[in-house]
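Participant: The following comprises the amino acid sequence and a computationally predicted model.
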Amino acid sequence: MTLITRAGFLRVDDTDAPGNAGLKDQTAALRWIQKNIAKFGGNPNNVTIFGESAGGASVHFHVLSPLSKGLFLRAISESGSAMNPWAFVKNTNDRAYRLSYILGKEAHSAAACVQNLRAASANELKSAINKVLTADESTGLISVPFVPSLELQRSGEKPFLLHEPAYIEQHGLFNNVPYMTGANKREGASFATETSMSQPSYWQDINNDLERIVPVDLGLTKGSQKSKEVAQKVKNHYFGDEAISYATRENWINLQTDLLFVLGIVRTTHAHVKYSNSTYNYGDALHGAESVYVVYGGKIEGETSDAAKLARLMGGLWTSFAETGVPSAQDGVTWIPVSQSSFPYLEIDVSPALKYDLEPPSTLLKQPYLLINS
């Protein structure tokens, strides 16, 4: 089952819009599967959920949520984590009021805000929602204004998410199921495109606002001395003495890959293995590349082509994990789980290889908070 969603996350405090409706819809779908899968020849006790990007983050949210406990046995997050900067916000309250104002209906109460939004047409919302994020939010790797958030406790209703994802992971409060996750090596190339990077203004904007490369989860105030120091340390880590420019665009792609995906996924994995011994990590190619081989809609030419070999390899890994909880493939390398003392990951290629430390211990990714203190 693939879980992919981008809608249903409006939260307005003190109203009947507590947030996370999109994730609750998914939970309802999982309950339906539990009730009906046997009628289609399936086993309700052997359900694996998986998704890519926003779908990968959705899967992670179900691993974290008590509402989804017992509704699946295994989970696969491809290029997505609830700890990615674009996947979670503490609340969307301010953005809801901002959206109401953009629609030409300034709200002075929570009830009025929700009423204004519900009265707007789909086309009005579609047009206005692209203007909700502030300039700082947009440059801070946030792509859409309404995403999963914390929920306030409401009488008679169980919340989907009562704690921040990092807190749930760090305290082992998640659903302890076999979990497979990973990132692709050049995720950032899908967002830092050649078309955009070829424009001089692209690099001018970055160099005029270097703090946009400060990891969002550090919670630093933009413009503060600490934020400026961290921005410079990140710049030095990825670019050394070289300028951030078209000539160093591969360094920029690596930075975007880490900020958007790898940092959150690696942090998730390190926190997860403190309480689970069935966590598997992988590395691959471009953002979304694995989906072509796991569930492909087009024809892959030639039985002996590299693409066909890769499709068989990844299909075998994903399906064996779904069947047994252990990813394995015929003639493939043995893929071992991550532990507290060892960080193996499978580099997925025509000739797969088991490697260690997706990012070396000295990098920003392994110990991001050292940037603040060092």
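Facilitator: Done, it's in.
Participant: only C-alpha atoms for contact and neighbour calcs from this point on.
Facilitator: Will do.
Participant: Find the residue closest to Asn20 in space, skipping its chain neighbours.
Facilitator: Closest residue to Asn20 in three dimensions, ignoring its sequence neighbours and counting by Cα to Cα, 6 or more residues apart in numbering: Phe9, at 4.7 Å.
Participant: Okay, one more to line up with it:
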Amino acid sequence: MMAMLGVFISVALILGTANAASLGSVYTEGGMVQGKSHSVGLFRYMDVFKGIPFAATPGRLEKPVPHPGWDGVLKATDYSKRCMQLNLLATDVVGSEDCLYLNIWIPQGNTGNPNFQLGPMLFDSVVFDGRILLFDGMSCSIGNYGLWDQHTAIAWVHRNIRNFGGNPDNITIFGESAGGASVNFQILSPKNNGLIRRAISQSGVALCPWAVNRNPRQYAEEIARKVGCPTDSGMVACLRMTDPKAVTLAGNVKFSTSASDPIVHNLALSPVIDGDFLPAEPDTLFGNAADIDYIAGVNDMDGHIFATLDIPSINNALVSTPVEEVRALSVALSESRGLDAGIATYEEYTVNWGSNPSDSDIKKTVVDIETDYIFLVPTQTALYLHSDHAKSGRTYSYLFSEPSRIPVFPLWMGADHADDLQYVFGKPFTTPLGYFPRHRDVAKYMISYWTNFAQTGDPNNGESSVPVTWPEFASNGHQYLDINNNINRDSVKQMLRTRLVYYWTTVFASFPGVQKN
């Protein structure tokens, strides 16, 4: 499960158009770097720089420090290793502790229609990686090392990107899932004041229930015991000397989940409120993003990937999902507010069932509950907070609803978690035989909105035409754009799942909290 949040947790920075000729060697604060020029069409090419170090090889459980630099010209032609993390199946460890490098793409020549400038992109300096254990004191700084790594990369870009033809005052960061939460954390932190102009959070914000670890000491001690380290004052020193692969594997979550023990409650390797990078609760820090333009949204069935782990019958048309499992899930997700809140949650989501709900209705309800609790309601809350605190910053909301392309999924299936990424990164164009024309339409729309936003702060205005005007969230009715292959004027909607947002933020929140043992 940790891998499921970790696969796409990158932070990318979009720059203004580079108008220089082929760059050749470029001067950075660490020394000269030389990339490669690649043809991408008639009179169009791309300068690509891979593996530029933005910080020194980090000490374990320490903040990043400046890179000492290098002599001569660094051949920036190969990707560096990703940061150490679990593989997709969470059975082994991939990557390296030496992973603080940037990759930069600079389009040149006649870029024409949408030029999706992914430069630079920081891969896998993530919230959930083996180095980012969270402690409170004990001769170790508080933690949030992944967020510090990301901040260091952003600051490096701000200092150096002008030499690559970019505009340091027009940096946009974006990410998905834990990357979306990372983006939100970065714009909320006072450490990034003046560094970021725009941001996009896809299916993840700092307010998500998995985004902050409320008991880091307990989790750190669990990992220490697994690798044979003491849990007293010698814990940090021991962990620093322990095989990093062993430490990473020790942070694995359990997969024996159920409706009464949902997977979302087992995602513990997350940032902490440290009084430093995050000086207070995230919902109190939105004033720091008052001048940052912000897009945030979710996929309409983001919670499906979690629901299938908690209640496997969701994807099996031959097996019914018992009503009792929906009730158990409602109670489990509401545990912070007690049994009465769990019953209220169940009743809220089943109010329209009638006396004899169909199996598909029951299964869709499970997906709705997990989507709302894990992604949608926190994202809507973040949008409200950003809009309420905004000065010059603009706020935009979206719902991605292009149905999943996985053939074994139910017919009622919408967009699963991470389904949006293939379109943002133009996969239907680079591997056309795997997609239909409608999928290329979705990719074109998203790339146009995203790049316009990066250029101007308005997804409607820029070098790329768009199918319909996407209004600001703060305009009348808290409007949002429903993104799929058939975007038209009816795709502009308002008050996304307002009843359920009100339930979780007001009714549910009114139940007294339960102190966990």
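Facilitator: Perfect, thanks for sending it. Only a predicted model underlies this, so the values are computations on that prediction, with no experimental measurement involved.
Participant: In contact with the equivalent of the residue nearest to Asn20 of structure 1 over in structure 2, which residues?
Facilitator: The criterion is TM-score structural alignment: under it, Phe9 of structure 1 has Ile132 as its aligned partner in structure 2. Ile132 of structure 2 makes contacts with Leu61, Gly143, Asn144, Tyr145, Gly146, Leu269, as judged by Cα atoms under 8 Å, 6 or more residues apart in numbering.
Participant: cutoff 7 Å now
Facilitator: Ile132 of structure 2 is in contact with Leu61, Gly143, Asn144, Tyr145, Gly146, counting by Cα atoms under 7 Å, 6 or more residues apart in numbering.
Participant: Quick check: which element contains it?
Facilitator: Secondary structure here is read from DSSP states H and E; on that basis Ile132 of structure 2 sits in neither a helix nor a strand.
Participant: repeat for Asn45 of structure 1
Facilitator: Element membership for Asn45 of structure 1, per DSSP H and E: none, as it lies in no helix or strand.
Participant: number of nearby residues for it?
Facilitator: Using other Cα atoms under 10 Å as the criterion, Asn45 of structure 1 is surrounded by 13 other residues.
Participant: how close does it get to Met180 of structure 1?
Facilitator: 18 Å (Cα to Cα, to the nearest Å).
Participant: quick one on the thing from earlier: how do the contacts of Ile132 of structure 2 look in structure 1, which are kept?
Facilitator: Contacts conserved in structure 1 for those, counting by both residues aligned by TM-score structural alignment, their matches' Cα atoms under 7 Å: Gly143, Asn144, Tyr145, Gly146.
Participant: OK, contacts around the equivalent of the last one over in structure 1?
Facilitator: In other words, Gly146 of structure 2. With TM-score structural alignment as the criterion, Gly146 of structure 2 lines up with Gly22 in structure 1. Residues in contact with Gly22 of structure 1 (Cα under 7 Å, 6+ apart) are Thr5, Ala7, Gly8, Phe9.
Participant: mapped onto structure 2, which of the residues you listed hold?
Facilitator: For the contacts of Gly22 of structure 1, the contacts that persist in structure 2 are Thr5, Phe9, with contact defined as both residues aligned by TM-score structural alignment, their matches' Cα under 7 Å.
Participant: nearest to Glu303 of structure 1, of the contacts of Gly22 of structure 1?
Facilitator: Thr5 (34.0 Å; Cα to Cα).
Participant: what's around the closest one, how many residues?
Facilitator: When neighbours are counted by other Cα under 10 Å, Thr5 of structure 1 registers 19.
Participant: Tell me which helix or strand it sits in.
Facilitator: In this structure, Thr5 of structure 1 sits in neither a helix nor a strand according to DSSP H and E.
Participant: Where does the longest helix along structure 1 end up in structure 2?
Facilitator: Longest helix in structure 1, counting residues (DSSP state H): helix 306-324. On the basis of TM-score structural alignment, helix 306-324 of structure 1 is assigned to residues 438-456 in structure 2.
Participant: Give me the mean deviation of the matching stretch from structure 1.
Facilitator: Once the two structures are superposed, the average separation between stretch 438-456 of structure 2 and the matching residues of structure 1 is 0.7 Å (mean Cα distance after the TM-score superposition for structure 1).
Participant: ok so, going back, secondary structure class for the match of Gly146 of structure 2?
Facilitator: When the structure is split into helix, strand and coil by DSSP: H, G, I helix; E, B strand; the rest coil, Gly22 of structure 1 lands in helix.
Participant: how much space is there between it and Leu3 of structure 1?
Facilitator: Distance of Gly22 of structure 1 to Leu3 of structure 1, given as Cα to Cα: 10 Å.
Participant: Show me where the stretch 101-250 of structure 1 has its strands.
Facilitator: Here the stretch 101-250 of structure 1 has its strands, by DSSP state E, counting those that start in this stretch, at 179-186.
Participant: which residues of it fall in helices?
Facilitator: In the stretch 101-250 of structure 1, the helices defined using DSSP state H, counting those that start in this stretch lie at 110-119, 122-129, 135-139, 165-170, 194-197, 200-208, 225-239, 249-257.
Participant: Roughly how far does whichever residue in structure 1 pairs up with Asn252 of structure 2 sit from Asn123 of structure 1?
Facilitator: Structural alignment places Asn252 of structure 2 opposite Asn130 in structure 1 (criterion: TM-score structural alignment). Relative to Asn123 of structure 1, Asn130 of structure 1 is positioned 12 Å away (criterion: Cα to Cα).
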